[in-house]
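**Q** sequence and computational prediction follow.
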Amino acid sequence: MHSSHPLVAGIVHEAPGSTVRLRPVAEDDLAMLRRFAVEPGLIGLDWAGFRDAAAPARRFAEDGYLGEQVGGLIVQVEPSDVAAGFLSYRQGQYGGRAPYWEIGIVLLPEWRGRGLGWRAQALLCDYLFSHTPAQRIQAGTHAENVAEQRSLEKAGFQLEGVLRACEFRAGAWRDGWLYSRLRDDPSPL
């Protein structure tokens, strides 16, 4: 375990009926991450074809998914301690000097529609704003993914606009929607 990272203790949000916790990837989670790489449709509209099923194990061996600029955490539901999905973060820069984070989430189908996604995304934003100097966190989604649009809005994000023809999916170029949450925006938690 890569215990020097501050996320090892976990990030928690309690709500009636369940607690959402973000925690580092553990070796037992690699089977779920392999599934995301090789099961068509499991990650919804983001499916872009088969990926290297061994890549999650290589990444885990490299840094436990806790890189300084690119990382990922498991979305865990308590009290059952079940891994419900994966939340990623990647650092970028505008103009070479303005760092931001881009986040993404994928939940297993049985955990969708339960309010876990927005809570997990809000937890990660609060953590990143507390521990990094970034002013901005952004997330993109598909025009037809109404559930994720609502999730981002509940997590404190605002729609910025449409990114025209930003993604090649299912044989065609498609538009995406870009959302952001700024440091000064209130946390919904």
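**A** Arrived safely, thanks for sending.

**Q** for the rest of this, base every contact and every neighbour count on C-alpha atoms.
**A** Noted.

**Q** now Leu33, nearest residue through space, not along the chain?
**A** By the measure of CA to CA, 6 or more residues apart in numbering, the closest residue to Leu33 outside its immediate chain neighbours is Pro56, 6.2 Å from it.

**Q** which residues does the one you found contact?
**A** By CA atoms under 8 Å, 6 or more residues apart in numbering, the contact set of Pro56 is 30, 33-34.

**Q** what helix or strand is it on?
**A** Under DSSP states H and E, the secondary-structure element containing Pro56 is helix 55-63.

**Q** could you tell me how many residues sit around the residue nearest to Ser18 when sequence neighbours are not counted?
**A** Excluding its sequence neighbours, the residue lying closest to Ser18 (CA to CA, 6+ apart) is Glu78, at 5.8 Å. Glu78 is surrounded by 15 other residues when neighbours are defined as other CA atoms under 10 Å.

**Q** can you tell me which of the contacts of Pro56 are in helices?
**A** The helices, defined by DSSP state H, take in 30, 33-34 from the contacts of Pro56.

**Q** A further structure is provided below for comparison with the first:
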Amino acid sequence: MSLLIAPVVPAGSLSSSVQPSLLSSDEGLLLRPWAVEDAVVLQGAFQDATIRRWSMRRMTSRAEAEEWIAAAGRQWQEERGAQWVVTHAVGGELLGRVALRWMDLFQGLAECAYWVLPHARGYGVAPRSLTTLSDWALKEVDFHRLELAHSDRNEASCRVADKAGFTFEGVRRSALRHADGWHDMHLHARIQGDAEPLSGKG
């Protein structure tokens, strides 16, 4: 059966090339693919109380971290998702993670996710890295819509979404189960043609 519409992002658009590294507009942050050498920092990130609170994952060993990194590489090849580690552009210190957690190339839709290591919080790392990723996804890959969902109790993520140009669209009631029970989820989105985000100005 033939389709009435063509894919927004043709299959193979990503997997036909290596996953790129992305530089923020202020040239202060570099988003690069995860490497096996990052496993110790990745494992340590999941010992942080804030990251643990909002994550569905527990990571208790270096081997588990290495497998997560290997799976991230497979995600890119299979065009199911894409993971980046956020670093200082100069010196390469690891600061956090930003991702297209899942992707639907046919519809041109993806969901963004991020976290920042404790020592890097308070410096705009999350909104700047999210803006860098979403600019690339919308302007270079040609995704049509990027979504972002977070617990209604996670006020910090709400601020990040707003600064990165993701419009608040509503509440998904009792939509995701965390370790402490069901949470309402705030839904934000950035689409083709939206105004430039605050974190991309100045």
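**A** All right, it came through fine. Nothing here was measured: the structure is a model prediction, and the numbers come from that model.

**Q** TM-score for this pair?
**A** The TM-score (TM-score structural alignment, normalised by the length of the first structure) is 0.82; 181 aligned residues with a CA RMSD of 2.7 Å.

**Q** returning to that earlier point: what's the first helix or strand after the helix holding Pro56 of the first structure?
**A** Defined by DSSP H and E, the subsequent element after helix 55-63 of the first structure is strand 70-78.

**Q** how much does that next one stray from the second structure?
**A** Once superposed with the second structure, the aligned residues differ from strand 70-78 of the first structure by a mean of 1.2 Å; criterion: mean CA distance after the TM-score superposition for the first structure.

**Q** buried residues of stretch 121-130 of the first structure, list them for me.
**A** Applying a neighbour-count criterion of 16 or more other CA atoms under 10 Å, the buried positions in stretch 121-130 of the first structure are 121-126, 128-129.

**Q** any chance you could list what contacts that stretch?
**A** Residues from elsewhere that reach stretch 121-130 of the first structure, judged by CA under 8 Å, 6+ apart: 11-13, 22, 87, 103, 105, 134-135, 137, 152, 155-156, 183, 187-189.

**Q** aligned partner of Trp136 of the second structure in the first structure?
**A** Per TM-score structural alignment, the equivalent position to Trp136 of the second structure in the first structure is Tyr127.

**Q** helix or strand: which one has its match?
**A** helix 116-131.

**Q** got the angle between that helix and strand 70-78?
**A** Between the direction of helix 116-131 of the first structure and that of strand 70-78, the angle (axes from the mean of the first three to the mean of the last three CA atoms, to 10 degrees) works out to 130 degrees.

**Q** any idea how far helix 116-131 of the first structure is from the chain center?
**A** Between the centre of helix 116-131 of the first structure and the centre of its chain there are 9 Å (CA atoms, centre = their mean, to the nearest Å).

**Q** how close does it sit to the second structure?
**A** Helix 116-131 of the first structure: mean distance to aligned residues in the second structure after superposition is 1.0 Å, counting by mean CA distance after the TM-score superposition for the first structure.

**Q** tell me the helix or strand right after that helix.
**A** Next along from helix 116-131 of the first structure, by DSSP H and E: strand 136-142.

**Q** would you check the span in the second structure matched by that following strand?
**A** Using TM-score structural alignment, the partner range for strand 136-142 of the first structure is residues 145-151.

**Q** identify each buried residue in that stretch, please.
**A** 145-151.

**Q** what do you get for stretch 56-63 of the second structure?
**A** If you call a residue buried by 16+ other CA under 10 Å, then stretch 56-63 of the second structure has these buried ones: 59, 62.

**Q** and stretch 145-153 of the first structure, by the same measure?
**A** So, applying 16+ other CA under 10 Å, buried residues of stretch 145-153 of the first structure: 148-149, 151-153.

**Q** now find how far off-centre stretch 82-96 of the first structure is within its chain.
**A** With CA atoms, centre = their mean as the basis, the distance from the averaged C-alpha position of stretch 82-96 of the first structure to the chain average is 5 Å.

**Q** the helix holding Pro56 of the first structure against the second structure, how far on average?
**A** Helix 55-63 of the first structure versus its aligned partner: 3.5 Å mean (mean CA distance after the TM-score superposition for the first structure).

**Q** give me the nearest residue to Tyr114 of the second structure, chain neighbours excluded.
**A** Val98 (4.2 Å).

**Q** quick one: map that neighbour onto the first structure.
**A** Taking TM-score structural alignment, the alignment pairs Val98 of the second structure with Leu87 from the first structure.

**Q** what sits against its match?
**A** With contacts defined as CA under 8 Å, 6+ apart, the neighbours of Leu87 of the first structure are 72-75, 103-106, 120-121.

**Q** mean shift between the helix or strand containing Leu176 of the second structure and the first structure?
**A** According to DSSP H and E, Leu176 of the second structure maps onto strand 167-178. Taken against the first structure, strand 167-178 of the second structure registers an average deviation of 0.8 Å after superposition, with mean CA distance after the TM-score superposition for the first structure.
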